[in-house]
Each structure stands twice: as structure tokens, then as C-alpha cells.
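Chemist: quick one, what's the 3D model for this:
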Amino acid sequence: MTHFSSFRYFHFSLLILAFSFSGITQELPEWQRLDILSVNTEEPRASFHYYNSEKEALGGDYKKSGNYKSLNGTWKFNFAEVPENRPQDFHKTDYNISDWDDIQVPGDWQLQGYDFPLYVSAGFTFDIDPPFVDNTYNPVGSYKRTFILPSDWRKKDVFIHFGAVNSAFYVWINGEKVGYKEGTKTPAEFNITDYLQEGENSISVEVYRWSSASYLEDQDFWRLSGIERDVYLFTTPENRIQDFFVTPTLDKVYDKGILEGYVVIDAEKRKSKLQLDIKLWDGNELISEIKKEVKNAEDDTLRFEASELNIKHWTAETPNLYHISLSIKEKGETVMATSTKIGFRTSEIKGGQLLVNGKPILLKGVNRHEHDQHTGHVISKESMREDIKLFKQYNINAVRNSHYPADPYWYELCDEYGIYMVDEANLESHGFGYDEDKTPANKPEFEPMHHDRINRMMQTNKNHPSVIIWSMGNEAGDGPAFIKNYKWLKKNDPSRPVQYERAERGENFKEPHTDIIPWMYASLDFIKNSYLDKYPERPFIWCEYAHGMGNSTGNLVDLWNFVYEHPQVQGGFIWDWVDQGLLKEDENGNEYWAYGGDFGPDHYRNDGNFVINGLVNPDRTPHPALYEVKDIYQDIDVSLKESQGIKFTFVVKNRFFFTNLENYEMSYELFEDGQLIKSGNENFNLGPQQETTNQYELDLENEDSEYFINFYFKTKEAKNMVPEGHAVARKQIVLQERKEVALDVDSGELKTKKEKSQFVISNDSLEVKFDNETGVLSAYTFKGKTLIKKGPQPDFWRAPTDNDFGNNFPKRSNAWKSDTQNPKLLKFKVDQTEDGVEVKTSYQLDSVSSTMNIDYNIYADGTIKVNNQFEFDGDTGKLTSLPKFGNSMILPLDFKNVKWYGRGPHENYWDRKVSAFLGVYESDVDDLYVPYIRPQENAYRTDNRWIKLIDASGSGIEFIGIPEVSFSALRNPTSEFDPGVKKAQRHTTDIIPRDQIHLNIDYKQMGVGGDNSWGAETYEKYQLKPQDYSYSYYIKPVVK
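Modeler: Presented below is the predicted three-dimensional model:
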């Protein structure tokens, strides 16, 4: 067929090589050959279904069409650890499988009781020796079941569809071999008409865990295997639509619609004239109709065009879809019909920018692996819809299918609800490295494999408007294979840009073959020095950035400030969307999410929790970082322009490219010291990329108070999975800063008494004890109730985050940990003063050659003022930044109710607090804990004016910053989240809550960072450099 001539042309130059190579390997089975990728499969085609009428096709319920039969469900299954032990004759119809197990299809067999999952970030689980894999352990799954052929299918062609099989498989029908296919993430279809019989039929499938195809499937995810997507039969008439490509675009001024495309007809068996009807629908309204006659069997590709169409455009903001129906008629009767939803839009590179419908959009995206905590690579429709819902509600407008084409339903959802997509070929050979003499991209014998994967991706998903960019693969080196495929894609689909991250980065492959510069994890300095001014004709879009491993995603605000300042930098895709943990139980029946190293023999390589990089947990509950993403990604901004007296002028900017703000209601709330004192709302009619000013009269009456204003933009109606009243954007602006607090205290009499092991300060209501040997406050009791059991104590340490481990911070900064654990008391002095009692303590910090002073002013009403002073005398060249500067203490568990005036309600850090508004919040201490899958630093809150911890009666303890402090409150000490200088195989089940509260009242903690998790440090502006520091706070009883 003419449609596939370019595919054959691509291979022509390789025929001699292929024949030569096959001469060497012709005795090997297909799954250990590079020159055979499939046997007896149909050519790849667009994703669509067959119907009996136009009405059925427009209805879209293919499962009720009569042309579809699902083979999902229970199959019989045999597992063999090595290929030679597989049941080699199981496909025969008389083979006895009565003692075989049952298995669910689709499903990964490792998650159904066979074999074991392996997680490897980059590299293979076997020695590199293509086309061979290590068969000393290479499991084979043998599947078998029967089905009844519908009686009305006897005179039709029947095909079997495998959505995805990992990694290579054979199929038999009724004992006869039908064919072979490798390559996991795109469909394989076989014509099985000649193999069928009336009534009951048997199907047998043999799946290999590893094959020659595995050399190009070295992605950063769980290595699983099995039949991973739908298996079904479908039937077609003899004369049918084989394929079609619809390109709905816009005219030169991005106004009217243009509909172009072609339809490939298989009409070799036609007995009379055929007619092709093409109709464009807006709901039930027919917009355009084209009729084409199939003149002869050779006329298999029919092209069509319609222009000047009055249509609504498709964008992620305005996902307007139309139906296109295609019907074949013979003698006026419909022989078959199909349909698909399309969107009119353009995607192009102009002036060094990516334009959609002529506008330089920003991609506020994430990378998404297909992952389910129970079923691995098998994803339900409900899970996909949940992802889309979260995308829309958290301002994510783009997704990169990392690193392979997704389930067909995913594309339908992105089309319908509006998500820009980078569709990526299932092609990664990271384990070879990038050297030109090693990478398969530079080896002719691998070229057909490269093209097969890129071609299948493009052919399957070419009709989806959400796909605005093709990606040729990920981390697969560079070479002629990508240069040729770039040219092939540009010729066969000129309607979309093409990208490849490794393109043009080698010395010998500088010929342009990427339309976008998508360098992953490029730092801002690197972009300034290596991209800006050097690629004026191509935009920069991170294909991966802001690595979200563990407690991460810091400094996102800095990255996006840079984006807004540089028009050619158009956003990127956070790595990544979901933690790829697999649900598992410990020996006590407690569930946890497992990661690399939790399964399988120890001698297999595993890359630990590097698979846990998401913005959401495996069950899709958000991490605190997702709230930051939502605010940074929002498309409406407010800033304070000026103030004169009580008149405040604000600038509202609409950052949408296609949406008027009339769709949202703006409201504001004015707060005085955390208490709401005024509110209002109004509507805006503000066009895309426009800004306006608004003035409000805000009377800030008290010069000693703090005032801030919160703005919210909420939806007026539910749309695209976003409910009515949902805040799509919000902004907090401080109008008047808080003055330093000076408490009124009671300067009554206090008694002092030195005992053998402690020093006691007391009156009728108060008792404060200090340990004579350590100088640490050992008890703080007011009116018979213990408020503090121990502390404050010097604290410079935090439990290392994954980013900390990535840059070796736990080892480099171990001196701060040592001095947290072993401060040496230099001075402990107690003096009576006119106001009360003053306690002075001083500690020598040997590891950092510095001194820490903690002074206490204790008053008769129970108030204690704590003054911390760090005097740095060490060598700045030998010491890292301080992880933290603060105080730790232990409180009774009774004070579980935590209330604070500071940033919240969610966890926040110095470099991740844009989304954590100032306010008054309340939480149970158990709910402050953030159970990161690998335990680490968590639960922090910054910029706090005060913190109260109270019991059920309302009594407790309060901490008041002078002026501000940071805090965390947990039921476990830092040590229980800290595995040491190296990571350990630890999980949430290792954190057993203690019957006490471990409270930190700190000056600050360094930021969490987030550029990457293998070397990048926290930005310098968010570090505590070794120098002198001091801070103070009050402690006072709360009496109900």
C-alpha cells in the first residue's frame, strides 16, 4: 500500500546488512535476533475501532458493536525460570494444562506470585552481548485459554490485538503458529482468520521476560513482564479502512479550520464500486462532508481536504473536540464505519519558540510513568482518570509519556480534558552509555529496531490533538538512527515538532535533528552559558527537571522566575508524577510501599528508592511538593504596585494564552495578625496575556500589627474535572510586616536550689530543673503539669533527604551531627535578677571549632525567654553549610493538638514555601508527620510567629518567635529518620510512634533543593553558611 512506502524505503538501505546479519543468526530464535522484529503482524495503524454503522461509530461504544470480543480475564499459566524448561508443545490442542495455575490478563506475572520485580534506573540485569541475553535466568510465561467464535463472524476477517506484551512473544491459534512480536509498549495485531474454526478455539501465548528487544527498553522503572494491556478480537468486513491520518489545522492567521488527511482502504476483494464518506460533526450538527470513490484496488490511499471551516480551536485551556466519521458504502449500504475525535490546532516552531495556534505557550508539565501500586504496569481507566483530574486541579497542563507510548485511553483523556503531550517512543539504551562506538544509535544493525519503535508510536497516535510533540526516545545515545528517523518523522508528519534530548550532543552528529532543545536537568547557569544566544531558532524546554525524589522540589519558584524572564525558555516536565512503590506487607501484616531491593535475590543489581521520585504517592495522595507545583504553575498572578495611605493598587496579570478571566470569580481576604478583618469579591473581563490594575481601600489601623491580603481566583462552574469554586490561582501579599514582640511578664520572686544532680528554680506554680552535668533543661512544670520533659538542646542536624544523600551531604557535613550529639558543657551559671532568674549555658562544639550559647530568662509567671547564639570560629573552607540551627526538646504526648501562626497548612521549607500561606492553622501532631516512602526529614513549618501545643483540656505550652521561628513536631526523634552516612533499606513501617513529642524550635533549616538528586546542592541563597547566628523565642504556659 502506498501509505507504507516510506517505511519500506527507510529499510531499503539496510537490506544487504540485514541479509548478512541474518546469515549469522538464522539458527537463533526470533527473540535473540536483531534482524527480526515481528512475524506475520499487521502494519501499525491509528488507534480506532470498527463499527457497523455511522451511528454506532459516533456513539463510540466499541464493546457493544458486535465486532469486538475481549480476551481479558482468567487464563491458564505456566512459569519457567529458563527457556529450555518451558512447555514447548503447550500450544498443541491436546496438551494437558489441567494442573496449570490461573492468572489474570492483563497483568504482570511478578505481581501475581511468580518471579520477582527488579528495579534498575539505568543498565541491564544481564551482561551486554547483543543480541543475546543471559538465559541462566530468563523466565518464560506460557498462557493459554479458549474462546467461542461468534457465529456471525464466520464470513469476516478476524484479528487479534495485543495492547502491550513485555518483552517478546509468540502466538498460536488452535495449535498453529500465527506469528511473533517484540517491543513492549505499542500494539501488535495479527490476522487470524485462516486459523479459526467454528465454535471453540484455543489461543496460546509464549512470553519472554528478556529478549533482544530488551536492549532498547532500558527505562528507569520496574522491570516487569507479562501481557500488560488489553487483549481482544475484532472483526472487519473484507473491504475496510486499514488506516487514516487526519490533520486538523488552522489557516495562516490561526482563525478558520483546515481539515486534511488520507484514508488507506483495503479493497482488494471488492465486488462492486465503493464509496468513502467523510463527515465532520460538532455534536449532532454536520459541519462538513466529503465523498470519495474507490476506483480500483490499487487506489488504496484517498486524500481529502476541506477549508474555511468555522470551528473552535483545541488547546489545553480550551479542549474543543469534533467527531470525524468515516464510512465505506457499497451499493448505498454502509459496509463499515469508524470515527475519532479531533481538535483543530497548530503546533510549530517559529522565531525560536514553540507556538500552539500562534501563541508561545508554556509547558507546565510532569513526566508520567504508567504505574499502579497493586498491578505495576497495568493501569485501570479509573487510575488514568484520577491522574487527569489531579493534573487539571493542580495546574499541570502538559505530560511527557516517559518513556514509551501510553495506553490508548490516556490519549483520549488528554484530548478531552486538555493536556499537551510529548509522546515518546519506547526506546532507551542507557546501559550502553553514550560513547559513539558503543551506543546502538550508531550501529547499523540496530537501525531497524529504532525505526520500528518510532514508526509504531507515530502511526498509532497520530490523530490525537493532545500530541503536540514527538519524542524519538530517551537516553539512547545519538547517531544515524536518530538523524534518519528525525527526517522520516518530519516527512511523514510535518504537523508536529520532533525532539530528542541526546540529539547533536556528540562530536560527529551535529546535523540538526531536534526542533527543541530539551536538555534534562540543565541548571540555570548552564542554560545561560550553553543555550541562550546559541540556539536562537529553537526553544528550550526541559524534558526532565525538578527531580522530585523524597522531600524535594525546592527552588521551583527560582526556575519559573527564570522561565518568565526568558521567552525562549518555555517550561518543562518535572521528574516525575508518581512514586513507583509497590504495595507490600511486612511480617506483622503492616503495609508499606516497596522499592528497589525489596524483592528478589541480592546478587541482582537494584537502584534502591531511586524509583520513588513522584509528586504523589503510589495511591495518588499528594506530596506537600504538589501544592507548591500548583501555585508555581498557576496562570494568574497578582502583585502590589503601590500604596498611598489606605489606597492599595494591585496588578492582576492573566498568564493564560487562550482564556479570559471572566470564567473566574476573584475574591480577597484581609488579615490582621492572622485574623480575618475584611473580604470582598469581583469579576474580571481580562483577556489572555493581559494585565490590569485594581485599587482597594484597606485601613491598616494598628501600626504594630501584621497585615496581609490573600487573593483567590475560583471557577464559576465545574468544567474539565475541576469543580465549581475550585481555586485555580491564589496569591498572598504582606502589606505591613510584624513588629518584634515584647511580652509583659511577671517579675515576682523565684527560689533557686542546687541539688546533687540538678538545679531547681521554682515558686508555688512553677518548677524548672536543669541538669548540672549537661546544662540542659530537664523539666519544666507549671501548676503541676509537665510542659517540657527535656530541652531545649543545641541542634544542627536534620535526617538526610534523598537530595542530601545525592550530593554526599551526610558524610560531608557529619561534623554538625557530631556536635549535635556531643556538645561539651563549658559554662553553667545561674543568677538571680531583678526580673527573675537568668541561666547561662555555653557549649564547646569541637567538630566545628565553635561555641553555642543558650541563655534563659525565667520569670515568675512561667515565661522563659530563650536566647541562642552560635559563635563560629571554625574554618569555612573545611565545613559545609549548617543543615539546621535550632533547639530540640521533648514534650509529653498529651500536647498533641498543635496550633500555629505561620506558614501552612502543609509542610514547607525555606526554598519551598510559596504555596504555604501565612495563617493560623491547627493539626493533630500525628497529622504533621509526612510519611515519605524512605523515611527522612519531614514535617517542617517556616516563618512562625507563635506555636501552641495543647492537651484535650486546652492547657499546654506556647512558643513565640522574636520575631519568627521554624518548627517541627513529631512523635519520633531525628535519629529514627536518619540511617547514617549511607542509605538503608528502610520504610514507613520502621517508624514506630513514640509516646512523646519531639519538638524543634529553630532559627532555620537549609532548603531541600531539587534540581537533581545526584549531586546538585541546595541553592546558595537557601543555605546556612558557617558564620555567627543568633535567635530568640519565648516559652510560656497556656492555662485554660
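
Chemist: CA only for contacts and neighbour counts going forward, please
Modeler: Will do.

Chemist: what comes up buried for stretch 1010-1028?
Modeler: For stretch 1010-1028, the neighbour count (16 or more other CA atoms under 10 Å) marks 1010-1013, 1016-1019, 1022-1026 as buried.

Chemist: second input sequence below; structure requested for side-by-side comparison:
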Amino acid sequence: MERDKNHPSVIAWSLGNEAGDGQNLAAMAAWIHERDPSRPVHYEADRLARYVDIYGEMYRTPAVVHRIGQGRLRPGETFCPAVDGAGDPADDRRNGMPFVYTEFAHAMGNGPGGLAEYMRLCEQYPRVQGGFVWEWIDQGLRSSDALGRELFAYGGDFGEDLHDANYICDGLMFPDRTPSPGMLEYQKVIEPVVIEPSSSGRISIRNRYAFLDLSHLRFTWSVSQDGDPIADGRLSVPHVAAGECVDIPVPEAYGEGERWLTVQAELAEPTAWAPEGHVVAWGQIPPTATSAPTALTDTRAPAQSAGEHISLGPARFDRRTGRLVGLGDHRFDGPQLALWRAPTDNDLACAQGDARYWKDRGLDRLRHRTVSVDPRDAGLTVVVRSSAANSDSGYLSTYRWDTDGRRLRVRVHTEPFGYWPERADTFAEAMVDPDLPDEERKELLRRDKAPSLARIGLLRQLPEEWSQIQWFGAGPGEAYPDSRQAARIGRFHATVDELQTPYVRPQDNGSRADVRWAEITDRTGAGIRIEGEPLFSLARRWSDRHLAAARHQTDLAPEPLIYLYTDHVVHGVGSGAVGPGVLPQYRLDVRAADFAFILSTTAWTQRRSRPACAGRLSVRRVRRPCR
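Modeler: As a prediction, this is how the structure comes out:
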């Protein structure tokens, strides 16, 4: 304190980190208060805030932070250790103090999830402040394996007997200072400008800066139609003081299809930390109505048996198993029901026990037994039982295939059977806001402890040369149900290799969300198109079991095929490695599901004509209170 007391950048004093509690800490706080009464004192281990000025906690759930924000802590109530407390909240001094996320959102592997929920609480309750993510960077050491291949080493790679494995690889940056998807998610949820639809149908521009107006920024807009840009321009935004909001009209763009408006706030001039044009914030205004999912024509082709195959329009199925083995001139294998993923570091957390539950149910080793194959004039119906060896639980799936002669549709109904035991969830802290409407609260309480799945979707094995992927949906980076704020709707292209996120310890990654359609092709453009209801999609060159077994990226040897997942729904990621796991609203419980896709070869894909469009904008502003 004596060293730094004259630095104006020092705004508070901390007594330390995770150093316990007791009279020595109280004496330190008393000395600092006497020596420097101008600055507040913080120390997270003072759970009851007896001698500090800022109340802090680590890794509390959003439901608990909601209570803290409302000032409803009971005298003597603590969370670590868990003590109920008793009495009138008005008698607890913590309820009148600033509250800070001393640590939250542990950033180990794929995650953290739920950042948007925490940031909304900061906006809802001015006394709630955040947040200090643990931590900045993965502490992997650049090294090489026995074959000379470069990798980032962690605990156990140096022959030591006692270690914490990859536990120190828990940062928002990879060891080489490359931002992880978690960093991009955090950047998005703490943007200093919020751009979103207003209740009046306009664009809301909200200034989160505490002192700056927005005069250092310029605003641009662009409109896309079915993922293709069709119009753009400058947006005239009036003076917006710190903490203020303005509503401005939406640019008008004409045309058909699904149209999205994207507005960006960019630096108008270069600064010491970024060049001119650096994007400080962005937002998307969704269309009033999205395009209807593609449908087949009214004409239906019958299923016909021929030798070892059943033909249905452009498709060929194995007559014995009912598996799709070809479409047009292309050969591939699938689909198969998929319920598992290579566990993330957060999935492996002990408290919620998801990865352990999936392993015990054998979801990583499903066997698929065909129950029936029924070709009809209207199509083909295939029923498949999926379960692990020596397991009395699984899923029964009905695939109903039909075609209009050019495109192939599959409608899937899948439902659990057998005994699904309770999941041993020992996380004791409240995960559900008690103030929610009764039915919503009860449903979330049920989902919080219910048996879980990693995904409900379909897996296909495609030729290895189909390494090019184009999609219309959320991107360009990965997105999961609780970590999707940094993804925007658009049309994107990547190779299969570019879709992968190189977490230091390999684990599930690379999911793209809200995919309306995707084309998976070779370099000449030959391949297949999948479209229908918005889905999660990912592709990789190795199986999930291979991914789960790897310790380092160098352990991932490409196989001579592409694994393509098209998921109806997936489990969130959470931050359970330290702190709360997946919030109930993002958990995938064992349930029945219905979904449908349409497949076609890219040679048959019909490109829609794109009508000429124009942009028009007025700049009359509407001011309103900022909350």
C-alpha cells in the first residue's frame, strides 16, 4: 500500500487472494482504513463483510446473485460454507454494499457458458459489478513430443508423479495469445455500446460508457438477404451521452427471403490501442418473419427394392439395415442417432456429473439395431433401436423418408426407452431464480437435476475430400446454447480444418448454431446440401471417441472420412470445472424429439434470384430513459 498509494489508477485495496479469514486480516483492514480512508477495501474471504467496504464472492450462480442484487441476504447467511442464516435482511450490512464478482466464469476449455446471464444482472442491479474472469491465459508451455511435433504441455507431460493435469489451462487466451471463443463471447457481452431492437420497432443505441459520449464512433449498417449482402450505408446517430439511449429508424431494404440488419459501431479515428474502423460493438436486428423451411413438391416417388438396395428417388438405402448409403452419384454412410460428445472440461466436473452419467449409460458406444425396414409407395420407414451393450436404456428412432424425385426428406421421431436412473448431481447452490412464475420455476428445477444427454442429432460419415463447408446460420465461430452471443447470422465458408477450435486438451468444439442450410462439398463444389429447421452443425476428421482419448492436438490423426453432425439440440457448456455448471434452461434432459432435414446434391441446388434492393433512412431520433 505504501508503494502504490500515490498512483491515481489505484481505486481500491485488496487484502489478498484466498488467504483465509481471521483476526490478522481484520487488523490489516483496520490499518488500511486508518492510513488511507479515501479508498475502499475488498477481500472475498470476509464472507460476512465485517471489515471490508466492498462485498465480493466467487462463482456464485446467477440465481444467488439475483438475491444479492435485491438485498435479500439473511444475517449470517453464507454460501461457502453453506449457512442459512436468519433474521431481517435489513440488518445485514452486505445488502447495502457494492457487490463484485471477485472471480466468475472459470474459462477452462470449451466455455464459459452463461456470461450473458451474469452481465444482465449487472445491468439490472447497479450495485452488482463484474467481472473478473479466471483467468486471462492458458498456462500451457510450448514443447514438443517424441516425434518433434509442437504442442502446449501441461501437468503430467514432464514425468512428474503429482500434478493437476490441464487445470491451469483455464484462460480466455490460448497459450500463444490467440483469443479463444470464450474471449470473443466475453468481448461481446461487455461491449460498451448495446445495439438491439427497441420495443417500438426501431434500432436502440444504448451507451454503456460511464463518462464518454459516442462521438468517437461511427455507425454503419448492412442488410443481408438469405445470407447475401444486398445494401449498406452509414447510420446517422445523434449525440448520445454516457448512460443515455436513443432510438433511430430502421433502414428500409426491399426484397424477398430472410433479411437481417447488422449495425456496427466503429472507431472513427485511430487510437493508441486500435486502428480506424476497429469494431467496438455490433448488433443485429432480426427480420419480422423468417423464410419458411424448404419443402418438397407435392409429387412423391415410391420406394423400390432392387438387389441389396432400396431406391427412393435419388437415394439408395441398404435393404437390410435401412441406412442411407448414397445420394445421386455420391456414396456415404448414415445417418445414425448421436447422443454423446467428447466431454469438455466443464462436462467432466464432478458436481453435475454429466460426463460420468453419459459414460455410465454407454452413450459413447451406442449400437444401432434395425427393427424394421418398410418400403411403401409414399416413401420408406425405418425403425432403429440404439443402446449400448449390457444397457437397459436407449432410444428408439423412426426415420420416415420421402422424396419429390430431386430432394430427399427425413422426418425423425426418437424417444427414450428403458430405465434412465437419476443423475448424481451434488451441486447444492440454487440454480433457479425463486421469483420466476411457478410453472417456469418448477420446470427449471426439474431440468436442473434430470438425467442428461450431450446432444440429440444425426451423424453421417462422408468422403474425406468433402472438406469445404458453406452455411447460412450463426457464425463465423463456434456457438453453443449458452455461449452464442458472439455469433451473428450470415453466410459463411470454412474448411473442415478451419472449423476446429484447438483447445489445449482436445474436447468437443466447433459447433455452429442456427444453421438454416449447409453445403458440404469437395473443391469442385460436388457434394450435398442439408436444409430445414435451424440446427447445430459440426464436422471433423476424427470420431468423438478419438477426440475424447487425445491429450494434445498432436494426438488427433485425420481419418479417411469426414464426420458430420447435424444436431436438433445440444447441451450447454457452463463453467462447472469451477463454479456453476450448465444453467437449467440450457441443459438437455432425456426427452423425445421430432425434427426433419432435406438433403439434395449440390448439382441440383436451385439458386434463388436476388432482386435489386435499395436502402433508405431518416435520422429523427427518439430519446428514452436508459435502464
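
Chemist: now the TM-score, please.
Modeler: Once superposed, the chains reach a TM-score of 0.83 (TM-score structural alignment, normalised by the length of the second structure), with 550 aligned residues with a CA RMSD of 2.3 Å.

Chemist: and the buried residues of stretch 1010-1028 of the first structure, which is closest to residue 611 of the first structure?
Modeler: Using CA to CA, residue 1013 is the member of those that lies nearest residue 611 of the first structure, at 11.7 Å.

Chemist: map residue 220 of the second structure across to the first structure for me.
Modeler: For residue 220 of the second structure, the aligned residue in the first structure is residue 667 (criterion: TM-score structural alignment).

Chemist: count of neighbours near the residue lying closest to that match once chain neighbours are set aside?
Modeler: The shortest distance from residue 667 of the first structure to any non-neighbouring residue, by CA to CA, 6 or more residues apart in numbering, is to residue 681 (3.9 Å). Counted with other CA atoms under 10 Å, the neighbours of residue 681 of the first structure add up to 12.

Chemist: what packs against the helix or strand hosting residue 681 of the first structure?
Modeler: Per DSSP states H and E, residue 681 of the first structure falls inside strand 675-683. Under the contact definition 3 or more CA pairs under 8 Å, 6 or more residues apart in numbering; DSSP states H and E, strand 675-683 of the first structure sits against strand 664-672.

Chemist: which other residues reach the strand it packs on?
Modeler: Applying CA atoms under 8 Å, 6 or more residues apart in numbering, the contact partners of strand 664-672 of the first structure are 676-684, 705-716.

Chemist: what sits against the residue nearest to residue 667 of the first structure?
Modeler: 665-668.

Chemist: and it, how far from residue 221 of the first structure?
Modeler: Residue 681 of the first structure sits 47 Å away from residue 221 of the first structure, going by CA to CA, to the nearest Å.

Chemist: can you get me a residue count around residue 569 of the first structure?
Modeler: Residue 569 of the first structure: 25 surrounding residues under other CA under 10 Å.

Chemist: same question, the one 3 residues further on
Modeler: Residues within reach of residue 572 of the first structure, counting by other CA under 10 Å, total 28.

Chemist: that one matches what in the second structure?
Modeler: Per TM-score structural alignment, the equivalent position to residue 572 of the first structure in the second structure is residue 131.

Chemist: I'd say that match and residue 104 touch.
Modeler: Yes: the pair residue 131 of the second structure / residue 104 is scored as a contact, 6.8 Å apart, by CA atoms under 8 Å.

Chemist: three-state assignment of residue 576 of the first structure?
Modeler: Look at residue 576 of the first structure: counting by DSSP: H, G, I helix; E, B strand; the rest coil, its state is coil.

Chemist: for it, what are its contacts?
Modeler: Residues near residue 576 of the first structure by CA under 8 Å, 6+ apart: 366-369, 547-548, 613-615.

Chemist: for residue 100 of the second structure, same thing?
Modeler: 54-57, 128-131.

Chemist: now swap in residue 609 of the first structure and tell me
Modeler: By CA under 8 Å, 6+ apart, the contact set of residue 609 of the first structure is 595-596, 934.

Chemist: how about the equivalent of residue 707 of the first structure over in the second structure: what's its closest non-neighbour residue?
Modeler: Using TM-score structural alignment, the partner of residue 707 of the first structure in the second structure is residue 259. Nearest non-adjacent residue to residue 259 of the second structure, counting by CA to CA, 6+ apart: residue 225, 4.4 Å away.

Chemist: from residue 232 of the second structure, how far out is the one you found?
Modeler: 12 Å.

Chemist: which one's more surrounded, those two?
Modeler: Legend: neighbour count by other CA under 10 Å for residue 225 of the second structure and residue 232, higher for residue 225 (23 against 19).

Chemist: which of the contacts of strand 664-672 of the first structure count as buried?
Modeler: Buried subset of these (neighbour count, 16+ other CA under 10 Å): 705-715.

Chemist: contact partners for the counterpart of residue 409 of the second structure in the first structure?
Modeler: Residue pairing (TM-score structural alignment): residue 409 of the second structure is matched to residue 865 of the first structure. Contacts for residue 865 of the first structure (CA under 8 Å, 6+ apart) come out as 856-858, 1032-1035.

Chemist: which position in the first structure pairs with residue 149 of the second structure?
Modeler: Using TM-score structural alignment, the partner of residue 149 of the second structure in the first structure is residue 590.

Chemist: so how far is residue 583 of the first structure from its match?
Modeler: From residue 590 of the first structure to residue 583 of the first structure the distance is 10 Å (CA to CA).

Chemist: next SSE downstream of the longest strand along the first structure?
Modeler: For the first structure, the strand that runs over the most residues, judged by DSSP state E, is strand 956-970. Per DSSP H and E, the first helix or strand lying C-terminal to strand 956-970 of the first structure is strand 996-1005.

Chemist: quick one: that following strand to the second structure mean distance?
Modeler: The superposed strand 996-1005 of the first structure is, by mean CA distance after the TM-score superposition for the first structure, a mean 0.7 Å from where its aligned residues fall in the second structure.

Chemist: give me the stretch of the second structure that that strand matches.
Modeler: Counting by TM-score structural alignment, strand 996-1005 of the first structure corresponds to 561-570 in the second structure.

Chemist: who's in contact with that stretch?
Modeler: Under the criterion CA under 8 Å, 6+ apart, residues 453-467, 480-481, 534-543, 588, 595 lie in contact with stretch 561-570 of the second structure.

Chemist: now which of those would you call buried?
Modeler: Buried among the contacts of stretch 561-570 of the second structure by 16+ other CA under 10 Å: 453-464, 466-467, 480-481, 534-543, 588, 595.

Chemist: buried residues in stretch 850-870 of the first structure, which are they?
Modeler: 850-870.

Chemist: quick one: neighbours of residue 799 of the first structure, just the number.
Modeler: The burial count for residue 799 of the first structure: 21, using other CA under 10 Å.

Chemist: and it, helix, strand or coil?
Modeler: coil.

Chemist: again, but for the one 5 residues further on
Modeler: Secondary structure assignment for residue 804 of the first structure (three-state DSSP): helix.
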